[in-house]
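Chemist: Fold the following.
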Amino acid sequence: MPYVLPPEVRAVVFDFYGTLVRMVEPLPPDHRAIFDRRGLAAQGARWGDQWAVGPGEGEEHAVHSAAENDYHRWELDRLRRRALDCGVPEHELDGLVEEIDRAMKALRLELFEDARPVLEELRAQGLLVGVCSNWFWNLEDCVEDVGLGGSVDVVVGSARAGARKPHPLIYRTLLERCRLPPEHVLFVGDMWAPDVLGPLSAGMRSVHLCRPDPAVLGSEPPLPDGAARIRGLGELLRLVTSGAAAGPGDCG
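Modeler: Here you go, the predicted model:
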């Protein structure tokens, strides 16, 4: 039986990276080049995945999210602790972690082709449109920079909310900002736990986006009740306007 969008849905909220935008070249510099330039090649080899240094999925950090300076200090402290664990001398720490922090945030983002027209059409239909993402403090600026500022009503990022999806706090913050009960909100994203299971547990409906050219590889488990699956945002418009969505087997 096809998924039917409940008529009470009044807002559609999107994940950001992998759903609305992807990373394009030039890519951020590899951390090993930063270590090598400072004569710390051995420590750089111990660092591991340069992206696995931020808060973990579902992590709560509200105490560090009271203000931008507090959050940035916490980000640098995490990098500093990891650098120490890798054997970086203390006199090298400050310069190294500040450069790594800048490099990690030097992202060039590009909209998926279907993002802007879909968001604009949803707003034209009278729906509230939001973005909710695990992101740095500057999510609002990034939404503006990619050209979506005029197409989005509500922006909620994990850095300011104090927790990363799928922690309940970020969804509570989202619903408060939308000023809607959860059953009136549809959440759309490409990641299974943050964008499907988390919103469902908060009482929202969800749509799992499985692009044929994904920015992030993810799993495609069987869909639970209250969720649909689409291959592109254009299918979301058909779901909203006609009440039909792709079935579980339609995402390759």
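
Chemist: all contacts plus neighbour counts: C-alpha atoms, from now on.
Modeler: Fine.

Chemist: Tell me where the stretch 151-252 of the chain has strands.
Modeler: Ranges of strands within the stretch 151-252 of the chain are 154-157, 185-189, 205-209, 227-230, based on DSSP state E, counting those that start in this stretch.

Chemist: Of all those strands, which one comes closest to residue 23?
Modeler: Each of the strands of the stretch 151-252 of the chain has some distance to residue 23 by CA to CA; the shortest is strand 185-189, at 16.1 Å.

Chemist: please give me the structure for this one as well, since I'd like to look at both together:
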Amino acid sequence: MSRAAATAFAELWPSVDPDRALLAGQRFRADPEGYFRAFTRGELDFATMRTRRVEAAARFLGHDVPDGARDRFHAAYEPVFQRLLRAYDDAVPLLHRVTGAGLALGALTNSGRDYTAGKLAAAGLDRLLPVVVTRDTLGFGKPDPRVFEHACSELGTRPGETVYVGDEYDVDVLGALGAGVRAVWLARDEPDPALLADARARDVPVVSGLDELPARLGF
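Modeler: Model (predicted):
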């Protein structure tokens, strides 16, 4: 996301220093204004969310928003994003391991339906996830417990017998626990010490990679 956004910002504002554009791309990914969270809650549609994030980048870079900015951003961003998007090396083996063990498997994401379908296809995961619940399924997303409950109903499982693995502590871990779903925190980078302490206090397993899950969960 950061590199694709930096490419798009360089197209919108050609005079921007490349290092500054990359900083803006990283900021786009971090979304400090919380526009993606508002989209998740159903307060913004995707187009408005994307427009506001481009406008936030303009403010950060000190430029005006040009005409057609959102469409121009999309045209420059998407090819780079799709080209760079790939699954982690441990993703496909884990998905095969889960299905081979006879376990129900699905994905729950705060991204939109069509956008998720494109990302899964680009990453080669579209045929490996029989159930995909997105923000568009109910009109809102994580951490609302209702989306976790709905995902369980789509899997045909009860929340208490379902495990949710996610990398965002507040949205994924706390959201799953709030729905009565077992949670595993995927912390590929060094986790925040305070969040790590909270995870341990809640008896939430913490893994640095998906290859650790079979041993931790016993399948």
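
Chemist: Can you calculate the TM-score here?
Modeler: Scored against TM-score structural alignment, normalised by the length of the second structure, the superposed chains reach a TM-score of 0.72; 200 aligned residues with a CA RMSD of 3.4 Å.

Chemist: how about the strands of the stretch 151-252 of the first structure, which one is nearest residue 139 of the first structure?
Modeler: Comparison of the strands of the stretch 151-252 of the first structure against residue 139 of the first structure by CA to CA identifies strand 154-157 as nearest, at 6.0 Å.

Chemist: Mean per-residue distance, that closest one versus the second structure.
Modeler: Following the fit onto the second structure, the mean deviation recorded for strand 154-157 of the first structure is 1.4 Å by mean CA distance after the TM-score superposition for the first structure.

Chemist: quick check: that strand aligns to which part of the second structure?
Modeler: Under TM-score structural alignment, the match for strand 154-157 of the first structure in the second structure covers residues 131-134.

Chemist: Residues touching that stretch, excluding its own?
Modeler: With contact meaning CA atoms under 8 Å, 6 or more residues apart in numbering, stretch 131-134 of the second structure is reached by 105-113, 116, 141, 147, 151, 154-155.

Chemist: Work out the gap between that stretch and the centre of the chain.
Modeler: Remark: stretch 131-134 of the second structure is offset 13 Å from the chain centroid, using CA atoms, centre = their mean, to the nearest Å.

Chemist: Stretch 123-132 of the first structure now?
Modeler: Centroid separation for stretch 123-132 of the first structure versus its chain: 17 Å, with CA atoms, centre = their mean.

Chemist: Which residue numbers in the second structure does it align to?
Modeler: Counterpart in the second structure of stretch 123-132 of the first structure, with TM-score structural alignment as the criterion, is residues 99-108.

Chemist: Which residue ranges of the second structure form helices?
Modeler: Secondary structure of the second structure by DSSP state H: the helices cover 2-12, 18-30, 35-40, 46-61, 69-84, 91-100, 113-122, 135-138, 145-155, 175-178, 193-201, 213-217.

Chemist: Redo the strands of the stretch 151-252 of the first structure as TSV? Include distance to residue 95 of the first structure and mean neighbour count.
Modeler: Listed next are the strands of the stretch 151-252 of the first structure as TSV, based on distance: least, CA to CA, whole Å; neighbours: other CA atoms under 10 Å:
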stretch	distance to residue 95 of the first structure	mean neighbour count
strand 154-157	27	22
strand 185-189	36	27
strand 205-209	40	26
strand 227-230	45	26
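
Chemist: Including distance to residue 44 of the first structure, could these go into TSV?
Modeler: Formatted as TSV, the entries for the strands of the stretch 151-252 of the first structure read as follows, by distance: least, CA to CA, whole Å:
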stretch	distance to residue 44 of the first structure
strand 154-157	30
strand 185-189	33
strand 205-209	35
strand 227-230	40
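
Chemist: These: which one's closest to residue 197 of the first structure?
Modeler: strand 205-209 (8.0 Å).

Chemist: quick one: the closest one to the second structure mean distance?
Modeler: Its aligned residues in the second structure lie a mean 0.9 Å from strand 205-209 of the first structure after superposition (mean CA distance after the TM-score superposition for the first structure).

Chemist: What span of the second structure is that strand aligned with?
Modeler: Under the alignment (TM-score structural alignment), strand 205-209 of the first structure falls on residues 182-186 in the second structure.

Chemist: picking that back up, of the contacts of stretch 131-134 of the second structure, grab the buried ones for PyMOL.
Modeler: Below is the selection syntax for PyMOL that covers the buried ones among the contacts of stretch 131-134 of the second structure, with 16 or more other CA atoms under 10 Å defining burial:
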select buried, resi 105+106+108+109+110+111+112+116+141+147+151+154+155
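
Chemist: Between the contacts of stretch 131-134 of the second structure, which sits nearest residue 71 of the second structure?
Modeler: The shortest approach to residue 71 of the second structure among the contacts of stretch 131-134 of the second structure belongs to residue 112, at 17.6 Å (CA to CA).

Chemist: Wait, the closest one touches residue 139, no?
Modeler: No. The criterion here is CA atoms under 8 Å, and residue 112 of the second structure misses it with residue 139 at 9.4 Å.

Chemist: got a list of contacts for stretch 111-120 of the second structure?
Modeler: Contacts for stretch 111-120 of the second structure (CA under 8 Å, 6+ apart): 40, 46, 82, 85, 109, 126, 133, 134, 135, 136, 137.

Chemist: got it, and stretch 78-97 of the first structure?
Modeler: Applying CA under 8 Å, 6+ apart, the external contacts of stretch 78-97 of the first structure come out as 34, 35, 40, 43, 44, 46, 47, 53, 54, 76, 101.

Chemist: I'd guessed the second one sits against residue 44; true?
Modeler: In this case it means residue 35 of the first structure. Yes. Between residue 35 of the first structure and residue 44 a contact is recorded at 5.3 Å, counting by CA under 8 Å.

Chemist: Could you find the counterpart of residue 231 of the first structure in the second structure?
Modeler: Per TM-score structural alignment, the equivalent position to residue 231 of the first structure in the second structure is residue 208.
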